[in-house]
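Asks: Below is the structure, and that's it, no one-letter string:
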């Protein structure tokens, strides 16, 4: 059953699109290959346990946390914020 101006299945299509976008972003951010022994940002040694746990690691924990903060603050358009206005 459609709600307002939305077509049947519009809510599920919106959910599927959000999930697909999130999976695509994560796959693009995944690293592969051999891990570095020193951080490419600050040149601090990367602990061996981290190098073994994450293949292709390039940053130390502190620099990785900072990069994730920056990435979160510059995230893409949030579809969920406008979902109600689009579906009604």
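Replies: That came in fine, so what should we check first? Owing to the predicted nature of the structure, the values given are computational and were not obtained by experimental measurement.

Asks: okay, CA-based contacts and neighbour counts for the rest of this
Replies: OK.

Asks: Helix or strand next in line after the longest helix seen in the chain, which one?
Replies: Looking across the chain with DSSP state H, the single longest helix is helix 10-29. Where DSSP states H and E defines the elements, the next helix or strand beyond helix 10-29 is helix 48-53.

Asks: who's in contact with that next one?
Replies: Contact with helix 48-53 is made by 35, 36, 37, 57, as judged by C-alpha atoms under 8 Å, 6 or more residues apart in numbering.

Asks: what about versus this one:
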């Protein structure tokens, strides 16, 4: 693959750095410490199995699913733009 002035493996290094940054960002978003017994959004009880599986859990499954959907919608925005959109 032609990479111009980039050294051998530079493209893979950039991909690895991007993946590592995403993993670190996701880890920072995880709550620490004891989880809640009731959802902080709707007040419904959080099952013990969920509290054991997800340390620091603060939301029930339904509220967490809603937040995840909102996050996915925001993540679909392409901040860099594509070459096609830049040429128009």
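Replies: Received, thanks. The structure displayed is predicted, hence computed values, not measured ones.

Asks: Which secondary structure elements does the longest helix of structure 1 sit against?
Replies: helix 83-87 (3 or more C-alpha pairs under 8 Å, 6 or more residues apart in numbering; DSSP states H and E).

Asks: same for the helix it packs on, what does it pack against?
Replies: Looks like helix 83-87 of structure 1 contacts helix 10-29 (3+ C-alpha pairs under 8 Å, 6+ apart).

Asks: Report the mean deviation for the helix it packs on after fitting onto structure 2.
Replies: Helix 10-29 of structure 1 differs from its equivalent in structure 2 by a mean of 1.5 Å after superposition (mean C-alpha distance after the TM-score superposition for structure 1).

Asks: related to what we said a few turns ago, so can I have JSON lines of the contacts of helix 48-53 of structure 1 showing neighbour count and distance to residue 48 of structure 1?
Replies: Output for those, formatted as JSON lines (neighbours: other C-alpha atoms under 10 Å; distance: C-alpha to C-alpha, whole Å):
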{"residue": "35", "neighbour count": "20", "distance to residue 48 of structure 1": "10"}
{"residue": "36", "neighbour count": "17", "distance to residue 48 of structure 1": "10"}
{"residue": "37", "neighbour count": "18", "distance to residue 48 of structure 1": "8"}
{"residue": "57", "neighbour count": "24", "distance to residue 48 of structure 1": "11"}
